[in-house]
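*Asks:* Provided below for reference: sequence and predicted model.
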Amino acid sequence: MNTKHQQPCCDIILFRTACLLIVISIVFSYSLSIYTVEYYDFSRLHFFIRQLAFGILSILLMWYMSKIDPEKYFDKIGSFIFFSSFIVIVVMPFLPNALVQETMGAKRWIRIFGFSIAPVEFFKIGFAYFLSRSFNKNLLTKDKHMRFKDELKLYTPYGLLFLLLVPIIALAQKDFGQLVVLVVLTFVMLMFANRSYRIFVILGLLGIVALVSLVLIAPYRLNRIYSWWSMVQDNVLSVLPQFLSTALRIESYPEPYQVGHSLNAIYNGGFFGQGLGNGLLKMGYLSEVHTDFVLAGITEEVGWIGLFVIVTIIIFLIQRILRVSRLTNKPAHHLFALGIALLLSTPLLINFGGITGSIPIKGIAVPFLSYGGSSMFALALGVGMVLSISRENNKISKQKEDI
């Protein structure tokens, strides 16, 4: 038997990949914010210094979380994140403007020591934990071929939770994009929770009805759909029969100019880009270029090849997380790591679809790349917990080798 007792390490490749994305984010927070700092009369290094601080703290948080013992602290940390962020989200609409930053009637950020924090970013991590823990306890242990009536009873609490989340996140916070992320997270994790396919059909239909209803009751969301359709309708309707093309065509509706500028930035980048710091569309043409449209800004400066490399790094990060999910022998940890992978992939797909005009635009941060501390901290927290799972996996593997 081996006498060495060296402490197993976490998935160091996963950790370094996340750190690399954070470094890339810091670089582009400086490069893409030239016009923004001048417009708001900020220091030239305003966004760079803040993102540098966010990045350093996120890396430290991620490394610290990788050291925790999942057996002792995983459930405690996950429960704290879920319940604390949920409570904050519930009370936010009732807090005074001195504590909550209100933008266009939506209260999404809490002010703390001069910084704005988005609790919903942390709630997504807590929600992934809640689903993994709850599905493991209530679904994985149940017979997959149970009666449909009994299976519906299992989902009633989750339905009630969503009935509470919809008015808070989609209506009070006006954050339809985050609700879509939570719906995708729930549905995909449910697919891996060993349930019958008949329930997926029902839940899928209910989810579609709910999302469509939220669009129809909000004129600004409906206008966003019309604006997007006016941009893509010529390409789509050209392949349809004449009667159907005529029925679906809308006239005299403004196209989304932000998406137009985004496509111009992507086209202007070409294969190799204009060079770091040399993008043109960021100079007042493309707003939020360092946040919601960061992929378009990056593409203009480093080109399609640069974008391909960065997206490949994100995909590789997701693959390493899925590897941790696959190797663990604990179902709850398996589902949680899967959830974190979804919280990286879903916003990336939504953002990329929006900036290219493939889907209606929805302001949602690109994981680890968009400027901002809340998203980066929350993801660092989630990835750090996955790293702790990977360390436990390595510990178990080492014990088997030593026997």
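*Replies:* Ah, there it is. Numbering: from 1, shown residues only.
*Asks:* switch to C-alpha atoms for all contacts and neighbour counts from now on
*Replies:* Noted.
*Asks:* list the helices and strands the longest strand anywhere in the chain packs on?
*Replies:* Of all the segments assigned as strand in the chain under DSSP state E, the longest by residue count is strand 106-112. Here strand 106-112 touches strand 100-103, strand 115-117, helix 119-138, going by 3 or more C-alpha pairs under 8 Å, 6 or more residues apart in numbering; DSSP states H and E.
*Asks:* deepest of these, which one?
*Replies:* Of all these, helix 119-138 carries the top mean neighbour count, a mean of 22, counting by mean count of other C-alpha atoms under 10 Å.
*Asks:* so which residues make contact with that helix?
*Replies:* 78-83, 85-86, 88-89, 108-110, 154, 178, 182, 185-186, 189-190, 193, 331-336, 339-340, 343, 374-375, 378-379, 381-382 (C-alpha atoms under 8 Å, 6 or more residues apart in numbering).
*Asks:* and the helices in the stretch 301-403 of the chain?
*Replies:* Read by DSSP state H, counting those that start in this stretch, the stretch 301-403 of the chain holds these helices, from start to end of the chain: 331-355, 373-402.
*Asks:* nearest to Gly277 among those would be which one?
*Replies:* Closest to Gly277 of the helices of the stretch 301-403 of the chain is helix 331-355 (C-alpha to C-alpha; 20.1 Å).
*Asks:* which helices and strands does that closest one pack with?
*Replies:* For helix 331-355, the contact count by 3+ C-alpha pairs under 8 Å, 6+ apart identifies helix 119-138, helix 176-191, helix 257-269, helix 294-327, helix 373-402 as packing neighbours.
*Asks:* for it, buried residues please.
*Replies:* Burial within helix 331-355, assessed by neighbour count using 16 or more other C-alpha atoms under 10 Å, is assigned to 331-348, 350-352, 354-355.
*Asks:* one more to weigh against that first structure:
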Amino acid sequence: MKIKNQSLYGQNSEIEEKIGDRSVNSFIKVRGWILIIATLGLAIFSLLNIASASFYTSMRFYKTEYFFVKRQFLFLLAGIVPLFMGLGINYRWYEKKQAIKLIVILTFILFGVVAIGTAFGIDSLVPIRNGSRRWIDFKIVKLQPSELLKIAYIILIAKGLNACKQRNYKNKDVIYTIFPFVLFFVLSVFFQRDLGTALHYIAISFIMIFFSDIELKHIFKFIAVIVVIGITYGSYAYFIGDDSSYRNRRIKAYVNGVIYDDYDNGDGYQIKQSLIAVGNGGLIGKGLGNGTQKYSYLPEIHTDFIMASVGEEWGFVGVSIMFLTYIIILQIGTTIAKSACDHFGKYLAIGITGYLFSQIIMNVYVVTGLMPVTGIPLPLMSYGGTSLWTTLFSIGVLYNINKHSLKGGSKGANQEERSSE
């Protein structure tokens, strides 16, 4: 005869377990919504800053006050599509063969178009901008493949790291597995004369490797190799490199600024004006619309140097609020990675969080003169469609990973995965 446990202790334990599960699920749901609200809050805040920062340039070149902010608003509306794609697609699908094939094909097509346009000098298709060919001009909109494919890069490395985990690969075997992905993307971007984005790809891969199961000594070897290559290239660019190269001039301007405090010559001018903008803001700033660096003093202030505009018009307080919002997003990304249902979700969340973190750091370093000018936008804040769409899609994927970390989410996801095969 089967005897049921009717003890008060057994009933209380079951009730406590249910309450605990509900509390965890409620926390995870709230965490996801905070992620979305913080993301959209920054994107909307950027419209105010772009409207102010681009005012003079819009009037000068397009005879209208709000040319750039109108376009950015349309970019944001269009960004709802990639955001909801990231939200709705089960993140485990990106690990499947058909998804990997699609990613590889898309990567070769986009990089191939840039390579062909560069090789044959097709300016109408792949225009030269700031000394590099990294844009595809579709007339209606320009796309930057190296920016768009960052999420593809993260997915491929996450797939590789997860495969290594399943096969119990260690240390060198892990590095050898993902190194071909890193090498292909970095060289493809480098030969577009886009040193900044190439460095960003390296930073993303380093962060993902750092949080894998590789021993620290092998990670330090990886860092040492990158540092040696960087110092060698920087030394060549500064002492031997031809000044006709856009990258060489930027490196020389950076070194002269850091060592000799000389920002007056050539490409150092932009960094100098950026520092002036940030310094002029003081504690609370000059007020929205009252900044002066946008009047041709600081080129591209509404794009890669939007933080300088925020510092000038909103001051230390405004910049602090902006960075507090970034910290919230990054902290949520970190906790999502820790609570992911599987290793692929963990690596994917780490990659997305690392991508945002490293891009923010690189942009801030450029604006404050701690790095050469690289053309790296500030996520959700800088003017531009490609970067915004990539970031929104990435946030959507992060939310999806969070959704499947709910109690019972793993079981449901596995059933869904089996039914879709």
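*Replies:* The structure has been received and is ready for your questions. All of these numbers come straight from a predicted model, not from anything done at the bench.
*Asks:* TM-score for the pair, please.
*Replies:* With the length set by TM-score structural alignment, normalised by the length of the first structure, the two chains reach a TM-score of 0.84; 377 aligned residues with a C-alpha RMSD of 3.0 Å.
*Asks:* related to what we said a few turns ago, make TSV out of the helices and strands packed on helix 331-355 of the first structure and add distance to Arg50 of the first structure.
*Replies:* Compiled in TSV, these are given as follows (distance: least, C-alpha to C-alpha, whole Å):
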stretch	distance to Arg50 of the first structure
helix 119-138	18
helix 176-191	24
helix 257-269	25
helix 294-327	17
helix 373-402	8
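*Asks:* which one of those lies closest to Met65 of the first structure?
*Replies:* Between Met65 of the first structure and these, the shortest gap by C-alpha to C-alpha is with helix 373-402, which sits at 4.7 Å.
*Asks:* trace Ser188 of the second structure over to the first structure, please.
*Replies:* Aligning on TM-score structural alignment places Ser188 of the second structure opposite Ile168 in the first structure.
*Asks:* run a quick neighbour tally on the nearest residue to that match once chain neighbours are set aside.
*Replies:* Across the structure, with C-alpha to C-alpha, 6 or more residues apart in numbering as the measure, the residue nearest Ile168 of the first structure apart from its sequence neighbours is Val90 (6.7 Å). Counted with other C-alpha atoms under 10 Å, residues neighbouring Val90 of the first structure total 15.
*Asks:* next: Gly287 of the second structure.
*Replies:* By the criterion of other C-alpha under 10 Å, Gly287 of the second structure has 13 neighbours.
*Asks:* and Asn130 of the second structure, by the same measure?
*Replies:* Look at Asn130 of the second structure: counted by other C-alpha under 10 Å, it has 12 neighbours.
*Asks:* and what of Pro82 of the second structure?
*Replies:* Residue neighbour count, defined by other C-alpha under 10 Å, stands at 20 for Pro82 of the second structure.
*Asks:* ok, Lys252 of the second structure next?
*Replies:* With other C-alpha under 10 Å as criterion, Lys252 of the second structure counts 23.
*Asks:* got it, and Ile112 of the first structure?
*Replies:* One way to gauge burial is a neighbour count; for Ile112 of the first structure, by other C-alpha under 10 Å, it gives 10.
*Asks:* who's in contact with the aligned residue in the second structure for it?
*Replies:* Taking TM-score structural alignment, the alignment pairs Ile112 of the first structure with Phe138 from the second structure. By C-alpha under 8 Å, 6+ apart, Phe138 of the second structure lies in contact with Leu125.
*Asks:* from Arg250 of the second structure, how far off is Phe138 of the second structure?
*Replies:* Using C-alpha to C-alpha, to the nearest Å, we find Phe138 of the second structure at a distance of 29 Å from Arg250 of the second structure.
*Asks:* and for Tyr263 of the second structure?
*Replies:* Distance check for Tyr263 of the second structure against Arg250 of the second structure: by C-alpha to C-alpha, it reads 11 Å.
*Asks:* and if you look at Ile202 of the second structure?
*Replies:* 20 Å.
*Asks:* look at these two and report which has more neighbours.
*Replies:* When Ile202 of the second structure and Arg250 are compared for neighbours, Arg250 comes out ahead with 21 against 16, by other C-alpha under 10 Å.
*Asks:* counterpart of the more buried one in the first structure?
*Replies:* Using TM-score structural alignment, the partner of Arg250 of the second structure in the first structure is Arg224.
*Asks:* and for Ser54 of the second structure?
*Replies:* Matched to the first structure by TM-score structural alignment, Ser54 of the second structure sits across from Ser33.
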